[in-house]
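Novice: Just a sequence and a predicted model for now, questions to come.
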Amino acid sequence: MADWDDFRLVRAIAEQGGLTRAADHLGINHSTAFRRLSAIESSIQARLFERHRSGYVPTEAGRAMILAACRMDDTVAQFNRELAGQSSEPAGDVRITAPAGLATGVLMPIFAGFRRRYPRIRLELVLAEESLNLCKDADVAIRASDRPPPNLVGRRLATSNWAIYGTQDYVGRAMADSPWIYPSAAVAGGRFAAFAKSRIAAGNVAISINTVLGLREAIEAGCGIGPLPRWEADTRPNLFRLSENEPELATSLWVLTHAELRHAPRVRALMDVLATEIAAMRPLIEGTDS
């Protein structure tokens, strides 16, 4: 008979694509994971995965066990949300996800002030460009999005405006003939890549990056010109703005949570502070302070 840890292991193998990565994800060693999987298959008298050179592929029995694991995870998440909503004092853990650049450039001073005000709330920060699942992976998300998922609730904080920047060497040069650095098609649905390619002369791609992280550093190092958010670039003395705000790159900045968590004191406290502090920074974020 399989227990909860068995279901977690089988799900991890499927999601991580193999036994070694699943073991690392769960914090156990490979040999332990291998023995446990063998014991599970022996216990239920069914093979859960087909071993291929490309990875572990679930069998019909494996898919059934993975589906059950997902349902169990949903039940646990639901219980935690309901329990959090019953608390009346701001205390406990809040897991927040945000883009890496925004976290280091904008959020850290806000988090410092928040911790001084609410010392019993512990923050766990998950830096990710992609949208994480707010049911399982995070409690609060700060996202740049024009269409937040309908199952989430929150507040629109500001418009994140972008412009083209470069070092002094690129001031006065034709942008189309300059080398460009931009986020690749894997970022933001390819918005940045399409924008850049429509403005670049053939052969003038210097670097494309599969994340926004590192974009400013590459432009600041003189590798080329490229788009940056106003809040990040306008404060850098070595960067020069080469264009006005680019409407095609503007996105709304939101703070979001799951509907069942919005009244939890720890979550409400964080969302209120984020909304207040980021509203005060709106001129910088939107590029209207200069």
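Specialist: Structure received. Numbers count the residues shown, from 1 in each chain.
Novice: alpha carbons only for contacts and neighbour counts from here, please
Specialist: Fine.
Novice: Nearest residue to the residue nearest in space to the middle of the chain in space, please, no chain neighbours.
Specialist: Nearest to the geometric centre of the chain sits Ala128, at 2.6 Å (CA atoms, centre = their mean). Once flanking residues are discounted, Ala128 sits nearest to Pro99: 5.1 Å by CA to CA, 6 or more residues apart in numbering.
Novice: shouldn't the residue nearest to the centre of the chain be in contact with Ala98?
Specialist: Yes - contact criterion CA atoms under 8 Å: Ala128 and Ala98 qualify, at 6.0 Å.
Novice: burial count for Ser198?
Specialist: Number of residues near Ser198 (other CA atoms under 10 Å) recorded here: 9.
Novice: Included below, for side-by-side comparison, is a second structure:
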Amino acid sequence: MCNNAQMNMDDDYQYILALYLTGSLSGAARQLNVNHTTVARRIQAFEKRFNVRLFERVPKGYQLTETGKAVLPDIALLKEQQNNIERKLFGQDKLLSGEVNITLTPELANQFVVPALNEFNCRYPNIQINLLIGSHHKDLYAREADIALRFTPSPKQGDLIGKKLFRSEWGIYASDSYLKQSQSEQQVLLWALEFEPDWYLTHFTSHRIVAKFDQLGPLVTAVNNGLGIAKLPCGLVDSIKSSNLYRLDLPVTPSIWSLWLLYHSDLKTAAKVTVTKDFIFEHLSQYSHFFSGENSRYWR
């Protein structure tokens, strides 16, 4: 049986890896969902235990010392083996109880997944759903999440099992209040991750960039409030019942984005993961006509 010191040392490995990967205490803390002082304390305690220095402070953050470089491959290997064991054990779980972690974007969570949690809870009252909401991808290999709902052109498979729900078409939208105004130049709002960043040049000779957003939810809100015109995913706009947004009859380059449900192959026999992914797939599939743009309301 492992003693407490051994278990604590195994746990310290994730702090070492996180600081190496992010290069900062704050970045490691965000990755591990802890306070940055916890990261510093755990690494300092590890270094003191073995009387070594794994990291040195540099102007841009932290970097490995020669000692750190020497042991990092072994630490990474041990952590990977630990993740493999945990996934395989988790995958053998036949009980419809326990926790399932789902990583997804804020927009998917707010508009589509959270409203369905009551129904899911009625079906499976002993399964606790943990929503990991954010724009950055969680690592399914490292068991940062069990299931990922991810908009991507084509997921990198590896050991991941992927189910494509639908393609996400886009259109150019503005609010009725904005469209009723006489515009000498179009006020353009942009999304930071747009695959065709200069889309507006094709349609508007006179324009002004008003703002750029790194998340789609606030961008939709800004357009809905009349701040300007933007290229948006049809599913996020057309499914809003109280929206005053209208799609303009302007062509856009076909979308490269599709919504995928992803999980690691080691979890394919885990009962609680199976019922959760099946429920999500069944629930979200009903919105495919929104994301295809079939339900768009056009400005006439």
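Specialist: Yep, it's here. Since we're looking at a predicted model, the values are computed, not measured.
Novice: all helices for the stretch 101-250 of the second structure, in order.
Specialist: Remark: helices assigned in the stretch 101-250 of the second structure by DSSP state H, counting those that start in this stretch are 106-108, 117-123, 176-179, 216-224, 234-238.
Novice: looking at those, which is closest to Phe291 of the second structure?
Specialist: Taking CA to CA as the measure, the helices of the stretch 101-250 of the second structure were each checked against Phe291 of the second structure, and helix 234-238 came out nearest at 3.8 Å.
Novice: For the closest one, enumerate the helices and strands it packs against.
Specialist: Judged by 3 or more CA pairs under 8 Å, 6 or more residues apart in numbering; DSSP states H and E, helix 234-238 of the second structure is in contact with helix 288-291.
Novice: So which elements touch the helix it packs on?
Specialist: So helix 288-291 of the second structure, by 3+ CA pairs under 8 Å, 6+ apart, packs with strand 160-167, helix 234-238.
Novice: one more time with 6 Å, if that's ok
Specialist: Applying 3 or more CA pairs under 6 Å, 6 or more residues apart in numbering; DSSP states H and E, we find helix 288-291 of the second structure packed against helix 234-238.
Novice: any residues touching the helix it packs on, and which ones?
Specialist: Outside of helix 234-238 of the second structure, the residues within contact range by CA atoms under 6 Å, 6 or more residues apart in numbering are 169-170, 290-291, 293, 296.
Novice: Work out the gap between that helix and the centre of the chain.
Specialist: Taking CA atoms, centre = their mean, to the nearest Å, the mean C-alpha location of helix 234-238 of the second structure is offset from the chain mean by 19 Å.
Novice: Stretch 176-185 of the first structure now?
Specialist: Taking the mean of its C-alpha atoms, stretch 176-185 of the first structure sits 23 Å from the chain's own mean (CA atoms, centre = their mean).
Novice: What of stretch 255-270 of the second structure?
Specialist: Taking CA atoms, centre = their mean, the mean C-alpha location of stretch 255-270 of the second structure is offset from the chain mean by 13 Å.
Novice: can you check stretch 174-187 of the first structure too?
Specialist: Between the mean C-alpha position of stretch 174-187 of the first structure and that of its chain there is a distance of 23 Å (CA atoms, centre = their mean).
Novice: Pull out the buried positions in it.
Specialist: Of the residues in stretch 174-187 of the first structure, those buried by neighbour count under the rule 16 or more other CA atoms under 10 Å are 175-176, 178-185, 187.
Novice: Not counting its own residues, what contacts it?
Specialist: With CA under 6 Å, 6+ apart as the test, stretch 174-187 of the first structure has contacts from 192-193, 199-201, 204-211, 224-226.
Novice: And for the aligned residue in the first structure for Ala174 of the second structure, the neighbour number?
Specialist: The equivalent of Ala174 of the second structure in the first structure is Gly166 (alignment by TM-score structural alignment). Residues contacting Gly166 of the first structure under the criterion other CA under 10 Å number 29.
Novice: follow-up on the earlier one: got JSON lines for the buried residues of stretch 174-187 of the first structure, with distance to Arg36 of the first structure too?
Specialist: Output for those, formatted as JSON lines (distance: CA to CA, whole Å):
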{"residue": "Met175", "distance to Arg36 of the first structure": "58"}
{"residue": "Ala176", "distance to Arg36 of the first structure": "58"}
{"residue": "Ser178", "distance to Arg36 of the first structure": "57"}
{"residue": "Pro179", "distance to Arg36 of the first structure": "53"}
{"residue": "Trp180", "distance to Arg36 of the first structure": "51"}
{"residue": "Ile181", "distance to Arg36 of the first structure": "47"}
{"residue": "Tyr182", "distance to Arg36 of the first structure": "45"}
{"residue": "Pro183", "distance to Arg36 of the first structure": "42"}
{"residue": "Ser184", "distance to Arg36 of the first structure": "41"}
{"residue": "Ala185", "distance to Arg36 of the first structure": "40"}
{"residue": "Val187", "distance to Arg36 of the first structure": "38"}
